[in-house]
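Enquirer: sharing a model prediction with you, sequence too.
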Amino acid sequence: MTPARPTAEASDARLAEALAPLRADPARTAILLDIDGTLAPIVRYADDAHVPETTRSLLIEIARRYGYVACVSGRRSSDARRIVSIGTISYIGSHGTELLRAGGIEPVLDPAVRDWGRRIQAFGRDADNAELRRLRVRIEDKGSIVAFHWRGAPDEEAARAAIDTIAGRAEQSGLRTHWGRKVLEVRPPVRMDKGAGILSFLEHAELDAALYVGDDVTDLDAFRALGEMLAEGRVRHALRVCVASEEGPSELAEEADLVVDGTDGVRHLLERLLADDPAT
């Protein structure tokens, strides 16, 4: 399918065509969704993120109808579940390294990153100095990841410069860095991506189709995981949806099968997945 941004007039017809293979056998379909910027609008402070009740109600019904439903996030899986507040779906957290299955209590952490948690947290504590606090850089503990946010800082340019320095120190220490929408993540030097988490989550699933919806560069790995599953014959249909925004990366739209406008567009997509006639 050629990536394109549908007009408002054509969007329902385009959605109906794209969603038809997923709706054909919901029990054998995976619905995989990013959270921040996809289900929950981007906010100034990460802790204030929430999924609107209308979207949450749709997700509850999606979980009843479709065989495999998960939210995929850079946050800890427990934090992801707190934001979405639905216990009947699974959560793939910390960029694929945590899995909290539907109805579960404790997330399962990838053993490859477990031992790195203390070192990452120590790096975050060492980086938390008076200059970062003056610049209003916010540090988020994600367990095996530490994130530095500069969204909303009084001087975003100065805050970004300070975070550039942190990135250099992390790389010199043998850690990995990953940039997102006004955020730097410092990670262990092991594979950590949403694509790996999705492949693990769906390893034993019997599927015909899979959908992934995301808005940021971290979602490219998830797109590519669906492409891998398609190429290997693990699914017959894969739909990769980019959530367009002013800050969104152009490469995500280029690799997408479909583009929707913001969190409202995602909500509309969920409605079409549940509609008796998706074209109406």
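Expert: Yes, it's here.
Enquirer: every contact and neighbour count from this point should use C-alpha atoms.
Expert: Fine.
Enquirer: and the most centrally placed residue in the chain, how far from residue 125?
Expert: What sits nearest the mean C-alpha location of the chain, by Cα atoms, centre = their mean, is residue 34, with 3.0 Å. For residue 34, the distance to residue 125 (Cα to Cα, to the nearest Å) stands at 28 Å.
Enquirer: looking at the protein, which residue lies furthest from center?
Expert: Most distant from the centre of the chain: residue 130, at 31.5 Å, with distances by Cα atoms, centre = their mean.
Enquirer: for it, give me its contacts.
Expert: Not one residue lies near residue 130 by Cα atoms under 8 Å, 6 or more residues apart in numbering.
Enquirer: repeat for residue 248
Expert: Residue 248 makes contact with 181, 215, 216, 217, according to Cα under 8 Å, 6+ apart.
Enquirer: need the max-distance pair from these.
Expert: 181 and 215 (9.7 Å; Cα to Cα).
Enquirer: these two: which has the busier surroundings?
Expert: The residue with more neighbours, out of residue 181 and residue 215, is residue 215; 29 against 17, by other Cα atoms under 10 Å.
Enquirer: second structure follows, compare the two:
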Amino acid sequence: MSSHLLTSSTSDGKEGLAAFLANPERAVVALDFDGTLAPIVPDPESARAHPGAVPALARLAPHLGAVAVITGRPAGVAVRYGGFAGVPGLERLVVLGHYGAERWDAVSGEVKSAGDHSGVDAVRAELPGFLDRIGAWRGTWIEDKGRAVAVHTRRTENPEAAFEALRDPLNELAASHGLIVEPGRLVLELRPPGMDKGVALAAYLREADAGSVLYAGDDLGDLAAFGAVERLRGEGLPGVLVCSGTASGEVPPELVARSDLVVDGPQGVVDLLNALADALG
């Protein structure tokens, strides 16, 4: 595997990679799912991990302190779509779903949840009529994610315009039920406040007693995790920020700008994981 994948353009990234490789038994790899381990597809229910993702993780994980997948999806769905259960080498994998409100551990094979939020139930019931009343673009559709409800515009005639037209109305609807709106790639997700990928990642790194961290993501929701790593670097924890992005023009420019490494979508993430496994030998 090409060693250039382990070359960072930033001083923080170089420091993070050096610490990661020097002391892998205390290193943590944390990864987003959609767009990072799994290619983005028009129908989220059709998303599956890249064919090389699980083998690469299984090669790398035994060298590390911990590996986690952090996603807005329900934890059980991410496990199923990722094919993570029962894989030799991934016996200590953790999947943090719904931005950390759910947790699946490979050790037990069970999902633990923080419970439901009444605002999500209210929005779930109200949203179809609400979208009709505001004249949402044809092709807009709703995804029920259990502890969250997402509105997608990818199938509309003009996805970006439909997305922008929904921002303010959905923010108002969410606020009226004690929820927040998390924007993503042509999707607006209404969910409870208080949890995001940054909160989930920081808590998991404390639990794992991490000596270094590598986080990879591709979307606006990953900015919170990037922020957590940046704060922790300021406190002395080496970290590497990876953007899964050069294959798609939809990746937020801010994510690219704040990354230490930019790789070519899920295939690039797989190549990076394999390069790390090769380096650790």
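Expert: Now that the structure is in, tell me what you want to look at. If you're wondering where the values come from, they're calculated on a predicted model, not measured in any experiment.
Enquirer: TM-score for the pair, please.
Expert: Once superposed, the chains reach a TM-score of 0.83 (TM-score structural alignment, normalised by the length of the first structure), with 263 aligned residues with a Cα RMSD of 2.7 Å.
Enquirer: still on that earlier bit, what is the aligned counterpart of the residue nearest to the centre of the first structure in the second structure?
Expert: With TM-score structural alignment as the criterion, residue 34 of the first structure lines up with residue 32 in the second structure.
Enquirer: does that match really touch residue 220, like I thought?
Expert: No. Residue 32 of the second structure is not in contact with residue 220 according to Cα atoms under 8 Å; the separation is 11.3 Å.
Enquirer: ranges for the helices of the stretch 151-281 of the second structure?
Expert: Taking DSSP state H, counting those that start in this stretch to define them, one finds helices in the stretch 151-281 of the second structure at 159-176, 197-208, 223-234, 253-257, 265-280.
Enquirer: how big's the offset between the second one and the first structure?
Expert: So the one you mean is helix 197-208 of the second structure. By mean Cα distance after the TM-score superposition for the first structure, the fitted helix 197-208 of the second structure averages 1.5 Å away from its aligned residues in the first structure.
Enquirer: with the third one instead?
Expert: Mean deviation of helix 223-234 of the second structure relative to the first structure after superposition (mean Cα distance after the TM-score superposition for the first structure): 1.6 Å.
Enquirer: list the helices and strands that helix packs on?
Expert: Contact here means 3 or more Cα pairs under 8 Å, 6 or more residues apart in numbering; DSSP states H and E; on that basis helix 223-234 of the second structure packs against helix 197-208, strand 212-217, strand 239-244.
Enquirer: looking at these, which is closest to residue 173 of the second structure?
Expert: Nearest to residue 173 of the second structure, of all these, is helix 197-208, at 22.8 Å by Cα to Cα.
Enquirer: okay, the closest one sits on what stretch of the first structure?
Expert: Per TM-score structural alignment, the counterpart of helix 197-208 of the second structure in the first structure is residues 194-205.
Enquirer: show the contacting residues for residue 193 of the first structure.
Expert: 95, 96, 97, 218, 221, 222.
Enquirer: let me redo that: residue 73 of the second structure
Expert: Counting by Cα under 8 Å, 6+ apart, residue 73 of the second structure makes contact with 97, 98, 99, 145.
Enquirer: make JSON lines out of those and add distance to residue 163 of the second structure and secondary structure.
Expert: Shown next, in JSON lines, are the contacts of residue 73 of the second structure (distance: Cα to Cα, whole Å; DSSP: H, G, I helix; E, B strand; the rest coil):
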{"residue": "97", "distance to residue 163 of the second structure": "24", "secondary structure": "strand"}
{"residue": "98", "distance to residue 163 of the second structure": "22", "secondary structure": "helix"}
{"residue": "99", "distance to residue 163 of the second structure": "22", "secondary structure": "helix"}
{"residue": "145", "distance to residue 163 of the second structure": "19", "secondary structure": "coil"}
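Enquirer: of those residues, which is the nearest to residue 133 of the second structure?
Expert: Using Cα to Cα, those come closest to residue 133 of the second structure at residue 145, 22.8 Å.
Enquirer: just to confirm, what residue in the first structure is aligned with that closest one?
Expert: Alignment note: residue 145 of the second structure maps to residue 142 in the first structure; criterion TM-score structural alignment.
Enquirer: its match touches residue 94, doesn't it?
Expert: Yes. Counting by Cα under 8 Å, residue 94 is a contact partner of residue 142 of the first structure at 6.8 Å.
Enquirer: the more surrounded of these two?
Expert: Shown here are residue 142 of the first structure and residue 94; by other Cα under 10 Å, residue 94 has more neighbours (28 against 22).
Enquirer: counterpart of that one over in the second structure?
Expert: For residue 94 of the first structure, the aligned position in the second structure is residue 98, judged by TM-score structural alignment.
Enquirer: find the nearest non-adjacent residue to its match, please.
Expert: Distances taken as Cα to Cα, 6 or more residues apart in numbering put residue 72 closest to residue 98 of the second structure, at 4.3 Å, once the chain neighbours are dropped.
Enquirer: could you report the neighbour count for the one you found?
Expert: Here the count is done by other Cα under 10 Å, and residue 72 of the second structure has 25 residues near it.
Enquirer: now the match of residue 94 of the first structure: how far from residue 176 of the second structure?
Expert: From residue 98 of the second structure over to residue 176 of the second structure (counting by Cα to Cα), the distance is 21 Å.
Enquirer: now swap in residue 114 of the second structure and tell me
Expert: 22 Å.
Enquirer: what's the answer for residue 227 of the second structure, then?
Expert: Distance of residue 227 of the second structure to residue 176 of the second structure, computed by Cα to Cα: 28 Å.
Enquirer: between those two, which one's more packed in?
Expert: Higher neighbour count among residue 227 of the second structure and residue 176: residue 227, with 17 against 13, using other Cα under 10 Å.
Enquirer: what residue of the first structure matches up with the more buried one?
Expert: Using TM-score structural alignment, residue 227 of the second structure pairs with residue 224 in the first structure.
Enquirer: could you find the closest non-adjacent residue to that match?
Expert: Nearest non-adjacent residue to residue 224 of the first structure, counting by Cα to Cα, 6+ apart: residue 195, 6.8 Å away.
Enquirer: same deal with residue 171 of the second structure?
Expert: Per Cα to Cα, 6+ apart, closest to residue 171 of the second structure is residue 181, 5.9 Å.
Enquirer: ok, the aligned residue in the first structure for the one you found - how many residues close by?
Expert: Using TM-score structural alignment to pair residues, one finds that residue 181 of the second structure aligns to residue 177 in the first structure. Per other Cα under 10 Å, the neighbour tally for residue 177 of the first structure reads 19.
Enquirer: for residue 37 of the second structure, give its distance to residue 105 of the second structure.
Expert: Going from residue 37 of the second structure to residue 105 of the second structure by Cα to Cα gives 18 Å.
Enquirer: settle it for me: which of those two has more neighbours?
Expert: Between residue 37 of the second structure and residue 105, counted using other Cα under 10 Å, the more crowded position is residue 37 (29 against 19).
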